[in-house]
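Participant: Sequence first, predicted coordinates after that:
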Amino acid sequence: MFLATTETAVYRNKFRRRRLARFLALVDDVLKTKRSCRILDVGGGVAYWKGLEDLWSDRPVHITLVNLKAEPVPDGRFTSLTGDACNMPEFEDNAFDVIHSNSVLEHVGSYANKRRMAEEIQRIAPRHFVQTPNFWFPIEPHFRTPAIHWLPEPLRVAAVMRKKLGFYDQAKTRDQAYEILSDASLLDFKDMQTLFPTSHIERERVFGFTKSLIAIR
């Protein structure tokens, strides 16, 4: 499983603007030799791209969005499909010029699923830009809470049952608590190196801490 952003004002997020500018350098490399660039966004949504449209609208691109559910698209620059990030047999090898994925890899479940998603990304395009939050950043980005992801599981269960945290409503039962806690599992630098062995792993830093990790090829 994987998630799409539901933010409608993504353009205000300086990290996402910076990441997309970095991603567009890959697109520009493609456009040096091709008249248009085929982009696959694994887990992305229309709102993300529309919110940042001022950064990319001058480029001849077509963006295919693959997510848990397809969504209406505003114009012919987009295609939206239902699919599974860990298994995309509908796409041939190198079917796209470049793949974009922002804060999705941590949501696909087990490490085995993460490996399958990484393998699919590397199969389907020769270039990619895959961002995920860093496990060792002190603030967990989904719960918006310091160090909660470093706590023993019983304490994490108690925390999500106590009150609403970040994007998650308060868990009413232990079953709900475990479901919430299983929604995202973060990776570290060595994990990303292992999953993307031929990629450069960039560190996105904030006040000296690595906030996110980005596999770029």
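Facilitator: Yes, it's here. Everything numeric in this text was worked out from a predicted model, so none of it was measured.
Participant: make it CA atoms for all contacts and neighbour counts henceforth
Facilitator: Noted.
Participant: just the helices in this structure please.
Facilitator: Under the criterion DSSP state H, the chain contains helices at 14-31, 46-51, 53-56, 111-124, 153-162, 174-181, 189-195.
Participant: JSON lines for these, including mean neighbour count and distance to Val98?
Facilitator: Supplementary listing: the helices of the chain in JSON lines, determined by neighbours: other C-alpha atoms under 10 Å; distance: least, C-alpha to C-alpha, whole Å:
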{"stretch": "helix 14-31", "mean neighbour count": "16", "distance to Val98": "7"}
{"stretch": "helix 46-51", "mean neighbour count": "19", "distance to Val98": "15"}
{"stretch": "helix 53-56", "mean neighbour count": "14", "distance to Val98": "14"}
{"stretch": "helix 111-124", "mean neighbour count": "19", "distance to Val98": "8"}
{"stretch": "helix 153-162", "mean neighbour count": "16", "distance to Val98": "37"}
{"stretch": "helix 174-181", "mean neighbour count": "16", "distance to Val98": "32"}
{"stretch": "helix 189-195", "mean neighbour count": "16", "distance to Val98": "17"}
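Participant: for comparison:
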Amino acid sequence: MSSFNHASVPEQNSSYVQPNLLGLVSKLSLYARKRMVRSLLDLARPTPDTTVLDVGVTLDRREDCNFFEKAYPYPDRITAVGLEDASFLEQEFPGLKFVQANALDLPFADQSFDLVVSFAVIEHVGSRAQQRAFVQELCRVGKQVYIATPNRWYPVEFHTILPLIHWLPARWFRRILRLLGHDFWAKEANLNLLTLSEFKQLFPPDLTLYYRPTRLLGWVSNLSLFAVRR
């Protein structure tokens, strides 16, 4: 049993985690993410020997953050990568390995993992060109790749909790965010939402894609694509 003590570690918040609104956002987010994990397990059918890379872990300790490590049945087979220092995961999940690295330049050999996963990260890596580079890097190191991202056509934008304005052209959306004081989210480097067609175009053409939507209150809230080599 781990001797890791949560009380001994100061609470830290990631810039990329949305406001919680009295816990409601966290609960809805966790509900949707658990459904995504179930979908992933059904598609990938991992075993205790499956090597897994989780790209985009965070230092934030909110219940819906780093949820994959909590929900995955074999956390000791996970290598977790993030820009932020999430090394505490190694104490919380014995056997897990944390590597602090940039997802656009992963320090791993080609096809070195059986499964690569990433949840709600691709919308934060920058331009379409950077998003494509992110996808291609995950596909380089993984034999199977599962990537999930919020759906731009969901009526509420999850990071700002604002309705509908993200349906406007990007320059208008960003201008309104700046006027409302959301300077961080107004930058393309920090938030660049995707539609399903845009998402699919980021993957190499030699992969077979399986689409799995996640619905929240009747609408498709999250887009998930599972890529395998033909």
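Facilitator: Arrived safely. Not measured: the values here are computed from a predicted model.
Participant: before we move on, the earlier item: can you lay out the helices of structure 1 as CSV showing distance to His100 of structure 1?
Facilitator: Formatted as CSV, the helices of structure 1 follow (distance: least, C-alpha to C-alpha, whole Å):
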stretch, distance to His100 of structure 1
helix 14-31, 8
helix 46-51, 11
helix 53-56, 13
helix 111-124, 9
helix 153-162, 31
helix 174-181, 26
helix 189-195, 15
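Participant: and Val66 of structure 1, which of those helices is closest to it?
Facilitator: Distance to Val66 of structure 1, taken as C-alpha to C-alpha, is lowest for helix 46-51 among those, at 10.6 Å.
Participant: Now do the closest one: distance to the chain's middle.
Facilitator: Centroid separation for helix 46-51 of structure 1 versus its chain: 14 Å, with C-alpha atoms, centre = their mean, to the nearest Å.
Participant: Which strands and helices lie in contact with that helix?
Facilitator: Using 3 or more C-alpha pairs under 8 Å, 6 or more residues apart in numbering; DSSP states H and E as the contact criterion, no helix or strand is in contact with helix 46-51 of structure 1.
Participant: residue contacts, Phe67 of structure 2?
Facilitator: 30, 33-34 (C-alpha atoms under 8 Å, 6 or more residues apart in numbering).
Participant: quick one: what's aligned to Ser39 of structure 2 in structure 1?
Facilitator: Aligned by TM-score structural alignment, Ser39 of structure 2 pairs with Arg22 of structure 1.
Participant: one step back: list just the one of the helices of structure 1 that sits closest to Gln131 of structure 1.
Facilitator: Closest of those to Gln131 of structure 1 is helix 14-31, at 8.5 Å (criterion: C-alpha to C-alpha).
Participant: Which other helices and strands does the closest one contact?
Facilitator: Here helix 14-31 of structure 1 touches strand 37-42, helix 53-56, strand 98-102, going by 3+ C-alpha pairs under 8 Å, 6+ apart.
Participant: among these, which is nearest Asp28 of structure 1?
Facilitator: For the helices and strands packed on helix 14-31 of structure 1, the distance to Asp28 of structure 1 is smallest for strand 37-42, at 8.5 Å, taking C-alpha to C-alpha.
Participant: in the superposition, what's the average offset of that closest one relative to structure 2?
Facilitator: Average distance, strand 37-42 of structure 1 versus aligned residues of structure 2 after superposition (mean C-alpha distance after the TM-score superposition for structure 1): 1.0 Å.
Participant: Tell me the residues of structure 2 aligned with that strand.
Facilitator: With TM-score structural alignment as the criterion, strand 37-42 of structure 1 aligns to 50-55.
Participant: Please identify the buried residues of that stretch?
Facilitator: Neighbour counts over stretch 50-55 of structure 2 (16 or more other C-alpha atoms under 10 Å) mark 51-55 as buried.
Participant: mind checking how far Gln131 of structure 2 is from Pro107 of structure 2?
Facilitator: 18 Å (C-alpha to C-alpha, to the nearest Å).
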